[in-house]
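>>> got a predicted structure here, sequence first:
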Amino acid sequence: MTSTGSFELSRIRETLLLMASLAARHLRLALQALIERNDSFADSVEKQDSEIDSLEVKVDDLVITYIATHSPVAIDCRFVLVASKISSDLERIGDQAVTIARLARRLNTAPPLKLLFDLPRMAMVAEEMYRDAIDCFIEAKAKKAIDIVRRDKEVDSFNRMLSEELLQTMRDQPGAIPQATSLLLVSRAIERIADHAKNIAEEVYYLYRARDIRHRSRTGIR
């Protein structure tokens, strides 16, 4: 690889990591807005959402330019393909953070709905999955990515349990329907964030092991 090619790959990596850092910050603020009932955190997420969108466009431009000028093969080819996919997942995580922030602002206008389900626990697992997926990318730890893929089922289970409780709440307390509906949408957004974290983990595994593990049984991955 030429020094120019190496520099361009470094630019793609640095831009992707900046995007990942912003997405992590927006996710953390959105969850704080929800759990701490703080509208100022929600405002910050919405105001800065365009930064992630701009970085996604920049990553794609850098990837296209690199492919057009270097015709990469092997791991360099996998890297640029994976970088484009990860940037898309990061942008969608940012979008889900905005969704949570907006819903949190809506929920904050009414007294909190009492639930048996531990929503902060669900949020924590999804956030940890995302953080670990980015660490896998940075540290080139493909094996660690497998655990992240498997943990997605835990968040799916949380989503089902919370949905069942909220639907029952709507039946028992018609006056709580607006709040319960908002919480259903929050749960769905958190579940989607976990899905995107899983996607990133699968992409990292492909990058470092040259093996596509998407759509395979969670127990059959090695």
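Here it is on my side, so go on. Residues are numbered from 1 along each chain as shown.
>>> could you use CA atoms for every contact and neighbour count after this?
Noted.
>>> does Cys77 sit in a helix or strand, and which one?
Assigned by DSSP states H and E, Cys77 belongs to helix 74-107.
>>> how about that helix, which residues are buried there?
Buried residues in helix 74-107, defined by neighbour count with 16 or more other CA atoms under 10 Å: 76-107.
>>> what helices or strands is it leaning on?
Judged by 3 or more CA pairs under 8 Å, 6 or more residues apart in numbering; DSSP states H and E, the packing partners of helix 74-107 are helix 3-35, helix 39-47, helix 49-70, helix 177-209.
>>> now the angle from it to helix 177-209?
Note on geometry: by axes from the mean of the first three to the mean of the last three CA atoms, to 10 degrees, helix 74-107 and helix 177-209 are set 170 degrees apart in direction.
>>> gap between helix 74-107 and the chain center?
Relative to its chain's centre, helix 74-107 lies at 6 Å (CA atoms, centre = their mean, to the nearest Å).
>>> any idea which helix or strand comes after that helix?
Next element after helix 74-107 (DSSP H and E): helix 119-139.
>>> which elements pack onto the helix or strand that that next one is followed by?
Note on helix 119-139: by DSSP H and E, the next helix or strand toward the C-terminus is helix 142-172. Using 3+ CA pairs under 8 Å, 6+ apart, the elements in contact with helix 142-172 are helix 119-139, helix 177-209.
>>> buried deepest among those helices, which one?
Mean neighbour count (mean count of other CA atoms under 10 Å) peaks for helix 177-209 among the helices and strands packed on helix 142-172, with a mean of 23.
>>> let's bring in a second model and compare:
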Amino acid sequence: MNEQHNHIVKSYDDEQRALLDGLIHMGLMAVSQLEAALEVIERRDASAAERVVANDEAIDALEQQINHDVIHLIRRGPMATDLRIILAALRVASDIERIGDYAANIAKRSLVLNLAPPLPHIRGLGTLGKLAAQQLRDVLEAYRLRDGEAALRVRARDAELDTLYTGLFRELLTYMMEDARAITPCTHLLFMAKNLERIGDHATNIAENVWFLIHGEELLPQRDKRDESSTATA
């Protein structure tokens, strides 16, 4: 009987590890999608942009598989700690799926951006994108290691991303006011920048779920927020 119990426990642990591996794989795929989207903007590569858009289906499929795996774990009758693992996994999968959507949207808009002359503001967008991608890489590592302190550092750094986004937002508004021909391409850049800011928010969500995984409902410290685009003027 004891041997059978040990076998069941080991099987359950193996399934939890497989779930974690699947989520990390999904997250790294989303990072790759984001980095590829940023690269096609700089290279003005329409074919590569279309590949990024098409690859979003693979991330969607992984989310569906993770949801299936979670349902299977729930049916095994998890304990309270295991329920935190399962709930966090569902939330993290949803955040990663949205990040994949934003990366695909950035690639789609790059196709329209290619029809206009290159804008100098693309460099600012690249800086914002690199920071968002690093946030995602760091929070995935915190999730893999169940490192609450590392997760809090990612969460705190979202303020830096917000500051960069607000600065780029103001810069683009000013440029649009000075040159009416820039309105269309700058509008696409504004949407792309907002997508990157939202990716940072989803990385923050993942960080908070790492905290929840370790500490349960224990309150998180206050977070500095610096997205001032809603009140920004040129």
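Great, that's in hand. Owing to the predicted nature of the structure, the values given are computational and were not obtained by experimental measurement.
>>> just give the TM-score of the two.
After superposition, the two chains reach a TM-score (TM-score structural alignment, normalised by the length of the first structure) of 0.91; 217 aligned residues with a CA RMSD of 1.8 Å.
>>> circling back to that earlier point, let me have the helices and strands packed on helix 74-107 of the first structure in JSON lines, extended by distance to Asp156 of the first structure.
Shown next, in JSON lines, are these (distance: least, CA to CA, whole Å):
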{"stretch": "helix 3-35", "distance to Asp156 of the first structure": "18"}
{"stretch": "helix 39-47", "distance to Asp156 of the first structure": "25"}
{"stretch": "helix 49-70", "distance to Asp156 of the first structure": "26"}
{"stretch": "helix 177-209", "distance to Asp156 of the first structure": "6"}
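>>> and the ones you listed: which comes nearest Asp147 of the first structure?
Proximity to Asp147 of the first structure, assessed across those by CA to CA, is greatest for helix 177-209 (8.9 Å).
>>> in the second structure, which residue range corresponds to the closest one?
Matched against the second structure by TM-score structural alignment, helix 177-209 of the first structure falls on residues 183-215.
>>> mean shift of that stretch relative to the first structure?
In the superposition against the first structure, stretch 183-215 of the second structure averages 0.7 Å from its aligned positions (mean CA distance after the TM-score superposition for the first structure).
>>> what's the answer for stretch 93-104 of the second structure, then?
Averaged out, stretch 93-104 of the second structure is 0.3 Å away (mean CA distance after the TM-score superposition for the first structure).
>>> so where in the first structure does that stretch end up aligned?
Against the first structure, the aligned range for stretch 93-104 of the second structure is residues 87-98 (TM-score structural alignment).
>>> could you do stretch 128-138 of the second structure as well?
With TM-score structural alignment applied, stretch 128-138 of the second structure matches the range 122-132 in the first structure.
>>> mean deviation, that stretch versus the second structure?
Looks like 0.8 Å for stretch 122-132 of the first structure (mean CA distance after the TM-score superposition for the first structure).
>>> other residues contacting that stretch?
Residues outside stretch 122-132 of the first structure that contact it (CA atoms under 8 Å, 6 or more residues apart in numbering) are 24, 27-28, 31, 145, 148, 151-152, 155, 158-159, 190-191, 193-194, 196-198.
>>> off-centre distance for it?
Worked out by CA atoms, centre = their mean, stretch 122-132 of the first structure lies 9 Å from the chain centre.
>>> the counterpart of Asp158 of the second structure in the first structure: how many residues sit nearby?
Matched across to the first structure, Asp158 of the second structure falls on Asp152, judged by TM-score structural alignment. Number of residues near Asp152 of the first structure (other CA atoms under 10 Å) recorded here: 23.
>>> with distance to Glu164 of the first structure added, can I get the helices and strands packed on helix 142-172 of the first structure in JSON lines?
Output for those, formatted as JSON lines (distance: least, CA to CA, whole Å):
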{"stretch": "helix 119-139", "distance to Glu164 of the first structure": "13"}
{"stretch": "helix 177-209", "distance to Glu164 of the first structure": "10"}
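>>> figure out which of these is closest to Asp43 of the first structure.
Closest approach to Asp43 of the first structure among these (CA to CA): helix 177-209, 16.6 Å.
>>> what's that closest one packed up against?
helix 74-107, helix 119-139, helix 142-172.
>>> turn these into TSV, columns for distance to Glu51 of the first structure.
Below are those laid out as TSV (distance: least, CA to CA, whole Å):
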stretch	distance to Glu51 of the first structure
helix 74-107	10
helix 119-139	19
helix 142-172	27
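>>> between these, which one is nearest to Ser217 of the first structure?
Among those, the nearest to Ser217 of the first structure by CA to CA is helix 142-172 (9.3 Å).
>>> please identify the helix or strand for Asp224 of the second structure.
Using DSSP H and E, no helix or strand contains Asp224 of the second structure.
>>> what sits closest to it if chain neighbours are left out?
In this structure, Asp224 of the second structure finds its nearest non-sequential neighbour in Ala159, 5.9 Å apart by CA to CA, 6 or more residues apart in numbering.
>>> the one you found - how many residues pack around it?
Other residues lying near Ala159 of the second structure total 18 when counted by other CA under 10 Å.
>>> tell me which of the helices and strands packed on helix 74-107 of the first structure sits nearest to Lys114 of the first structure.
The closest of these to Lys114 of the first structure is helix 177-209. By CA to CA, the value is 10.1 Å.
>>> relative to helix 119-139, how tilted is the closest one?
Counting by the same axes, to 10 degrees, helix 177-209 of the first structure points 20 degrees away from the direction of helix 119-139.
>>> buried set for stretch 24-39 of the second structure?
Neighbour counts over stretch 24-39 of the second structure (16+ other CA under 10 Å) mark 24, 26-39 as buried.
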